[in-house]
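# Predicted model and sequence follow; I will ask about them next.
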Amino acid sequence: MAAKPSNAEADFGELRARLHRVIPGGAHTYSRGDDQFPSIAPPMLERGKGAYVWDTHGQRYLDYGMALRAITIGYADERVNAAAIAEIEKGVNLTRATTVELAAAERICELIPSAEMVKFAKNGSNVTTAAVKIARAATGRRFVCVPRQHPFFSFDDWFIGTTKIQRGVDGPQASSTLVFDYNDYASLAALFDQYPGQIAAVMMEPATHIVPQGSGDPDSWPKGGHPAGFLHQVRELTRKEGALFILDEMITGFRWDLRGAQHFFDVEPDLSTFGKAMANGFSLAAVTGKREFMKVGSIDEPGMERTFLLSSTHGGEMPALGAFLAATKINEDENVSGHLWDYGTRLRDGWRDIVVHHGLPDHIELEGPAVALNYVTRDAGGEPSPAFRTLFSQEMLRNGVMMPWISFSQAHGATELAMTLEALDKAVGVYAQALEGGVERFLEGPAVKPVFRSHN
């Protein structure tokens, strides 16, 4: 990476101050906040193309953040952009439902095995909350169960109240959410015993870097079998207890498989939520599901009690729906998810070779399947360390790679892999020195912090 312009540090400080002066948190998603990145990271980005992003000084970085995992094809893909621009020319947002709205709805119902109806929105929080409302309306029950290992479902109080951030939360709403442990069937079954006939739904991600118990060795995916014992257990439990099974595919959808992780694991939920990669970065989310449940939001059944479900001026915004149709065609025609699995496998193998070469396989560890890799950084005592995570991210940045987490796209190819492994080799070398001499000697600025903490 070329040397940073001499005035960049002062300029970055001014940009940070300006951001925090007018935007609470300095960004519109907490995951983009200053406390999630090393201090040398640019506070703002100017543009992105393919697998790369550029900061306000023209500095280019190979990106593994991919807009919080919203990009699977690549930044500013001309085909997706052209589809969105074509819809802009038609008016962006009209007074009645539009032709592209119907086409997108029919397309997602054709693709997703469990989808018979769909409601679109602009962000994931709204559709997960909508899924909870559908479950409550369909069952007449109050409680929803979520796993404590899954970091985020919604900015609404029903979920945020389960985290360490309690300021401003309405307690009664939060008390309707029950927490269990992913891959621990007994912990979920115990909630059904404790609240008989009162649980409306169980919501979970199909998988993260933590995969369903009973699904085999992730290193063999997707070529080998991948039964999902835990997911099928939950499916059967909810069916037996009269609760709805909701899969949040905000991250797994259109990344693990064109038809979602539910297709990958051969499990059928009652409701599913999607977002992020479904339109290659355009603002679009969806709640989908079986007609018998989704129809609680319908208006064409005379005399049926109404459920005010999602009602959004911009939910049917045409450019994002056009982008979804174009992105889906590319995903299908070019097997984008297959490329993601292949690239992740090559990255994982090269990564492991490098950390073994440096003698640090127990300190910079990759976990999870190839399509959903996660890196864990450990200190000299073998404990997970935010300081060492920050150091690692810092040194990758020094070598032109922005890797706050690991997400990649179709635009990541052989050149990008080679660049990543070269940066990794250098970063691991500094990491080894820090294990010997102390991380504070090498780390510039504070360590990253958890998003969900009670105080700044």
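Received it, and whenever you're ready, just let me know what you need. Numbers count the residues shown, from 1 in each chain.

# contacts, neighbours, all on C-alpha from now
Noted.

# For the stretch 1-150 of the chain, which segments count as helices?
Assigned by DSSP state H, counting those that start in this stretch, the helices in the stretch 1-150 of the chain fall at 8-22, 66-69, 78-88, 99-111, 124-139.

# mind putting the ones you listed in a markdown table, mean neighbour count and distance to residue 380 included?
Listed next are the helices of the stretch 1-150 of the chain as a markdown table, based on neighbours: other CA atoms under 10 Å; distance: least, CA to CA, whole Å:
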| stretch | mean neighbour count | distance to residue 380 |
| --- | --- | --- |
| helix 8-22 | 14 | 31 |
| helix 66-69 | 21 | 30 |
| helix 78-88 | 18 | 46 |
| helix 99-111 | 16 | 48 |
| helix 124-139 | 23 | 39 |
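
# how about those helices, which one is nearest residue 443?
helix 8-22 (15.8 Å; CA to CA).

# Centre of the chain to that closest one, how far?
Distance of helix 8-22 from the chain centroid (CA atoms, centre = their mean, to the nearest Å) equals 27 Å.

# ok, and what's touching it?
Where contact means CA atoms under 8 Å, 6 or more residues apart in numbering, the residues beyond helix 8-22 that reach it are 26-27, 42-44, 57.

# so where's the longest helix in this structure?
Once the chain is assigned using DSSP state H, the helix that runs over the most residues is helix 414-437.

# quick one, strands of the stretch 351-456 of the chain?
364-367, 374-377, 401-402 (DSSP state E, counting those that start in this stretch).

# List just the one of these that sits closest to residue 309.
strand 374-377 (35.3 Å).

# helices and strands around that closest one, which ones?
strand 364-367, helix 386-398 (3 or more CA pairs under 8 Å, 6 or more residues apart in numbering; DSSP states H and E).

# Contacts for the shortest one, please.
Defining contact as CA under 8 Å, 6+ apart, one finds that strand 364-367 is touched by 209, 348, 352, 355, 373-378.

# want to compare, so here's the second one:
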Amino acid sequence: MTKDGTLRSYARSADAQRSLHRYVPGGAHTNARGSDQYPEDATPIIVRGEGARVLDLDGNWFVEYGLGAKAVTLGYGYKPVADAVAAVAYDGVGFSRPSVWELRAAERFLEQVPTADMVKFAKNGSDVTTAAVKVARAATGRDLVAVCRSHPFFSVDDWFMGTTAMTAGIPQSVRDLTVSFVYNDLDSLRDLLAEKGDRIAAVILEPATGTAEPAPGFLEGVRTLTQQHGVVLVFDEMIAGMRWSAAGAHSVYGVTPDLSTWGKALANGFSVSALAGKRELMELGGLNTDASRVFLLSTTHGGETTGLAAYLAVADAYQERDVVGIMETQGTALKRELDVVLAEAGVSQHVSVFGRPSALVFGTKDAEGKPSQEYRTLFIQELLERGVLAQSLVISAAHTDDDLAVTVEAFRGAAEIYARALEAGSTAGLLRGRPVAPAIREFAAPRRLGA
């Protein structure tokens, strides 16, 4: 709300959102950033960011969480990274031969991730996870891929999207090549490998997520099973890689994969991803192999100097201070304060904050204790009105104590409204517009309540 108690205006943002829907399918270039992920009448279009805050077209400032789909750990406009990018851009961003930045970045990455022998850079996470699948298939001569169905996303490519609700345009023959198992359920993987192990090329999973730590012995068991069956083990480090440790979450748990895939916060929001792993696998895409070569990540912009310079500046920042430790400290403090606020409002059984401190999320339940998109939308709506833009509570090292204080007060006000909805048994009269919807779903967005 504004200082005079009126609702925030999103008029200019709404106009821009309508234009986006005219020109861009879905109105955004990333599903998780779509207008269907936010309250219908509160879809801010961002002009710029500064630290942990963002400004929209209507002049509204927000403390922001989620940080560019978890891609920012140092904060928006982090000067050392921006300066590094600006400096190298004047010398050229791409040439007809490799640049010295490709060598510098590769050397630095392999120092950062000592469990890997080689690395190849690209521009987005989907490319490198798909490249890992291709390498695994080439190395094993097998066709199936086993993915952890407990984890929400691995790639926009058909081998993974065929496992989701959005299968339009994906042949059944492609969909049949991906099978699945359950996180922290070693028996589900053991049974899958016993049945189809002679056809499975790769097992791919996140070593941990913001909502689930590996059970004792689980990752070790996965490592043992994949070795027994000659399967390539791939860890997706997109999120955890720079939030659990710069050396990867697998370094925290002491289990080394054959291949690992990286992106998101690797360059503080600049477009850099990486495939890393054992030399004998990576060389299948190189010039020193007697086997049939894999066409591995040959992209025009994979060696773009600006992105690699950004990565190197991020690596410097992680060496100069404990970025992960700062996120853990601030996330722990935030959760502690929010737990108190939710308990005082009497909604702690319905709104919960959970997960690793550097990657917190919040859950919402209705009056019957069931997960609810309507109640979630109401909560997001009320946070927005109080200056907090939050689909999650994924934090950065730029979140100050003042940012946390704003968030706590926003939660306090939103929790009071939530309590009213729970008492009434409905969000009617409180929720403006339709509820948010899952980003990956088969059909279009839901209509307004009662429509």
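Sure, I can see it. Since this is a predicted model, take the numbers as computed values, not measurements.

# picking up where we left off before, neighbour count for the contacts of strand 364-367 of structure 1 - can I get that in TSV?
TSV is the format used below for the contacts of strand 364-367 of structure 1 (neighbours: other CA atoms under 10 Å):
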residue	neighbour count
209	16
348	20
352	16
355	20
373	20
374	17
375	17
376	17
377	21
378	20
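
# tell me the two of the residues you listed that are most distant?
Those two in these that are separated most widely, counting by CA to CA, are 209 and 355, at 19.6 Å.

# ok, back up a step: return the distance of the longest helix of structure 1 from the chain's centre.
Counting by CA atoms, centre = their mean, helix 414-437 of structure 1 comes out at 25 Å from the chain centroid.

# which strands and helices sit next to it?
Using 3+ CA pairs under 8 Å, 6+ apart: helix 414-437 of structure 1 touches helix 336-357, helix 386-398.

# Now with 10 Å, please.
strand 60-63, helix 336-357, helix 386-398, strand 401-402 (3 or more CA pairs under 10 Å, 6 or more residues apart in numbering; DSSP states H and E).

# quick one: buried residues of the first one?
So the one you mean is strand 60-63 of structure 1. Buried residues in strand 60-63 of structure 1, defined by neighbour count with 16 or more other CA atoms under 10 Å: 60-63.

# got a markdown table for those residues, with distance to residue 326 of structure 1 too?
As requested, the buried residues of strand 60-63 of structure 1 are arranged in a markdown table below (distance: CA to CA, whole Å):
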| residue | distance to residue 326 of structure 1 |
| --- | --- |
| 60 | 27 |
| 61 | 27 |
| 62 | 25 |
| 63 | 23 |
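
# Let me know the closest of the residues you listed to residue 79 of structure 1.
Proximity of these to residue 79 of structure 1 (CA to CA) peaks at residue 63, which lies at 20.7 Å.

# any idea what the closest one aligns with in structure 2?
Taking TM-score structural alignment, residue 63 of structure 1 has residue 64 as its aligned residue in structure 2.

# can you tell me how far the residue lying closest to its match once chain neighbours are set aside sits from residue 240 of structure 2?
Setting aside the residues directly before and after it, residue 64 of structure 2 is nearest to residue 389 in space (CA to CA, 6 or more residues apart in numbering), at 4.7 Å. Applying CA to CA, to the nearest Å, the value for residue 389 of structure 2 to residue 240 of structure 2 is 22 Å.

# do you know how far the aligned residue in structure 1 for residue 367 of structure 2 is from residue 436 of structure 1?
If you follow residue 367 of structure 2 across to structure 1 using TM-score structural alignment, you land on residue 380. Distance, residue 380 of structure 1 to residue 436 of structure 1, using CA to CA: 8 Å.

# Comparing the two, which residue is more hemmed in?
For residue 380 of structure 1 and residue 436, the more surrounded residue by other CA atoms under 10 Å is residue 380, and the numbers stand at 16 against 10.

# from memory the more buried one sits against residue 387, does it?
No - when contacts are counted by CA atoms under 10 Å, residue 380 of structure 1 is not listed as touching residue 387 (11.7 Å).

# Overlap in contacts, the two.
Overlap of the contact sets of residue 380 of structure 1 and residue 387 (by CA atoms under 10 Å, 6 or more residues apart in numbering) consists of residue 439.

# Quick one: map residue 334 of structure 2 onto structure 1.
Aligned partner of residue 334 of structure 2 by TM-score structural alignment: residue 347.

# for residue 427 of structure 2, same thing?
Aligned partner of residue 427 of structure 2 by TM-score structural alignment: residue 439.

# Give me the distance between that match and residue 362 of structure 1.
Counting by CA to CA - residue 439 of structure 1 and residue 362 of structure 1 are separated by 17 Å.

# These two - which one has more neighbours?
Using other CA under 10 Å as the criterion, residue 439 of structure 1 and residue 362 rank with residue 439 on top: 20 against 16.

# Good, wrapping up.
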